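Asks: build me a structure from this.
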Amino acid sequence: MTMHAPVTFGAGGGEPYARALRTDGRLRLTDPDRPGEVTTLDVGRWSAAADQVDRSLLENVDGAVIDIGCGPGRMLVAAAQLGLPSLGVDVSAEAVAIARRSGGTALQGSVFDPVPDEGHWDTALVIDGNIGIGGDPAALLGRCRSIVREGGRVVVETNPDPLADRVYTARVMDADGHESAGFPWAEVGLDALHRHAAAAGLVARQSWTVEGRSFCELVA
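Replies: Next comes the predicted model:
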């Protein structure tokens, strides 16, 4: 029997994520079960330099940073500018190539595979909706718990709706109609994040919202 790797964010089909990365375009994240609800993803923001909100996530970091789903690497560049060792992990070859060209250190692969220096990272970033990776937030947070050091931090960007808690098969489409294959994804608000974090052995220390983006700091 032939085994196929699971489809990941924006891959398969017309490869809209890779296309958007090359053009700084926008993507639409859709759920076939809720056709009227579409989330617009601004790939241009991911490809631009880290903004003030992004940089604020690194203000209290004094050790090595690992960015889960690093995309084109803006947080890696920001960390380097602060003198922080950093590594990005992303399944997209296109994203990793861009991150490396920007000067970041990035690894192509899944966060669920072994990563360098497991158990020793000071801070793990799970932002830009990446708590949805794999469609299993508790498993993802458990993986982050094993990656950071004892007392380390996991900074998660949550859905602005604190009650959001959905797992579904998503698809991504670009402005030209190129559509990805379906992939497992999740949307997690603050209330659900607290539950998933507790199941993963993480403790919520603080949460905040700035410029329409919501975050929660978890401690191992």
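Asks: going forward, measure contacts between C-alpha atoms and count neighbours the same way
Replies: Will do.
Asks: element containing residue 143, please.
Replies: Assignment of secondary structure by DSSP states H and E places residue 143 within helix 137-147.
Asks: which SSE is immediately downstream of that helix?
Replies: Using DSSP H and E, the helix or strand that follows helix 137-147 in sequence is strand 148-158.
Asks: and the following helix or strand past that following strand, how far from the chain's centre?
Replies: On the C-terminal side of strand 148-158, the closest following helix or strand by DSSP H and E is strand 165-174. Averaged C-alpha coordinates place strand 165-174 at 14 Å from its chain's average position (Cα atoms, centre = their mean, to the nearest Å).
Asks: the structure of the following sequence is requested for comparison with the preceding one:
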Amino acid sequence: MTVADATVPVARVFGSALRGHACLLVDEDGIVGLLPTAAWLRDATATDEAILGLCHGPTVDIGCGPGRMAQALALRGRPVLGIDVVPEAVRLGLGRGVAVLLRDVFDQVPGEGRWQTALLADGNIGIGGDPVALLARSREIIAPTGRVVVELAPPGTGVRTRHVCLETHVGRTGPFPWTLVGTDAIVAIAAAAALRVLSEHRYGDRYCAVLENAR
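Replies: Below you'll find the predicted structure:
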């Protein structure tokens, strides 16, 4: 299939990437780079574990992918549920022995309103291209005393939304919005979603923040 052919569903292209095929990330200006699927398919690293140390109590891993973060939480004895919209990701997560559901975060989530932590790792604050809407939805999923642990882009990134495509040997997706949120923008983005920043953290070249209910 060539780029000129009909676009391919995101779930099919991302699923092929999770089966080990190289996946290009493409935007309006051309190829941005390779999707780092190998990093997501491995076991959790020491840096992943440090980020997971910010998660308290039962945790829902939003956009869990193949389940490395959810698995690491489960190995700590933590109740955890992964949700993802890609069937291959769910299959791989279940293969790790993790509870994973094929579910859109904007659909009903089991235990909604009772989770102590909602995790948005690996840039998943970009899901849907609207970080305010995603954080507001995450606030609905957690308990009133819960928290959102969100991985961020480096300082100076601000808020950058672009339309991107994924491409593997099975073809290219149509463009879909994805947003980067830097550490310099999270206070304002969180406030717009009725959350506030409790703490910010840096682990090597990765940044994250812990958010709590502002009401």
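Asks: which residues in the first structure does the helix or strand residue 118 of the second structure falls within match up with?
Replies: With the criterion set as DSSP H and E, the secondary-structure element containing residue 118 of the second structure is strand 115-120. When the first structure is aligned by TM-score structural alignment, the counterpart of strand 115-120 of the second structure is residues 121-126.
Asks: ok, back up a step: in the second structure, which residue range corresponds to the helix holding residue 143 of the first structure?
Replies: Per the alignment by TM-score structural alignment, helix 137-147 of the first structure matches residues 131-141 in the second structure.
Asks: repeat that for stretch 49-57 of the first structure.
Replies: So stretch 49-57 of the first structure is aligned with residues 43-51, judged by TM-score structural alignment.
Asks: which positions in that stretch come out as buried?
Replies: 44, 48, 51 (16 or more other Cα atoms under 10 Å).
Asks: got it, and stretch 93-112 of the second structure?
Replies: Neighbour-count burial for stretch 93-112 of the second structure, with 16+ other Cα under 10 Å as criterion, is recorded at 93-94, 96, 98-103, 105, 109.
Asks: circling back to that earlier point, mean shift of the match of helix 137-147 of the first structure relative to the first structure?
Replies: In this overlay with the first structure, the average offset of stretch 131-141 of the second structure from its partner residues is 0.3 Å by mean Cα distance after the TM-score superposition for the first structure.
Asks: mind listing what's buried along that stretch?
Replies: Counting neighbours by 16+ other Cα under 10 Å, stretch 131-141 of the second structure gives 131-136, 138-141 as buried.
Asks: contacts made by it with the rest, please.
Replies: Where contact means Cα atoms under 8 Å, 6 or more residues apart in numbering, the residues beyond stretch 131-141 of the second structure that reach it are 105-106, 109, 111-115, 118, 125, 127-128, 147-148, 179, 181, 189-190, 192-195, 213.
Asks: in the second structure, what stretch matches stretch 197-209 of the first structure?
Replies: On the second structure, the counterpart of stretch 197-209 of the first structure by TM-score structural alignment is residues 190-202.
Asks: so what's the most centrally placed residue in the first structure closest to, chain neighbours aside?
Replies: The centroid of the first structure falls nearest to residue 130 when counting by Cα atoms, centre = their mean (2.7 Å). Across the structure, with Cα to Cα, 6 or more residues apart in numbering as the measure, the residue nearest residue 130 of the first structure apart from its sequence neighbours is residue 69 (6.3 Å).
Asks: now residue 27 of the second structure
Replies: Residue 27 of the second structure's closest residue in space is residue 164 (Cα to Cα, 6+ apart), at 4.4 Å.
Asks: that neighbour maps to what in the first structure?
Replies: For residue 164 of the second structure, the aligned residue in the first structure is residue 170 (criterion: TM-score structural alignment).
Asks: can you check residue 69 of the second structure too?
Replies: For residue 69 of the second structure, the aligned residue in the first structure is residue 75 (criterion: TM-score structural alignment).
Asks: name the element its match belongs to?
Replies: Of the helices and strands defined by DSSP H and E, residue 75 of the first structure is found in helix 74-81.
Asks: residues in contact with whichever residue in the first structure pairs up with residue 81 of the second structure?
Replies: Matched by TM-score structural alignment, residue 81 of the second structure corresponds to residue 87 in the first structure. Applying Cα under 8 Å, 6+ apart, we find residue 87 of the first structure in contact with 65-67, 76, 104-107.
Asks: among the residues you listed, which are in strands?
Replies: 65-67, 106-107 (DSSP state E).
Asks: out of the residues you listed, which comes closest to residue 14 of the first structure?
Replies: Residue 14 of the first structure lies nearest to residue 107 out of these, by Cα to Cα, at 23.6 Å.
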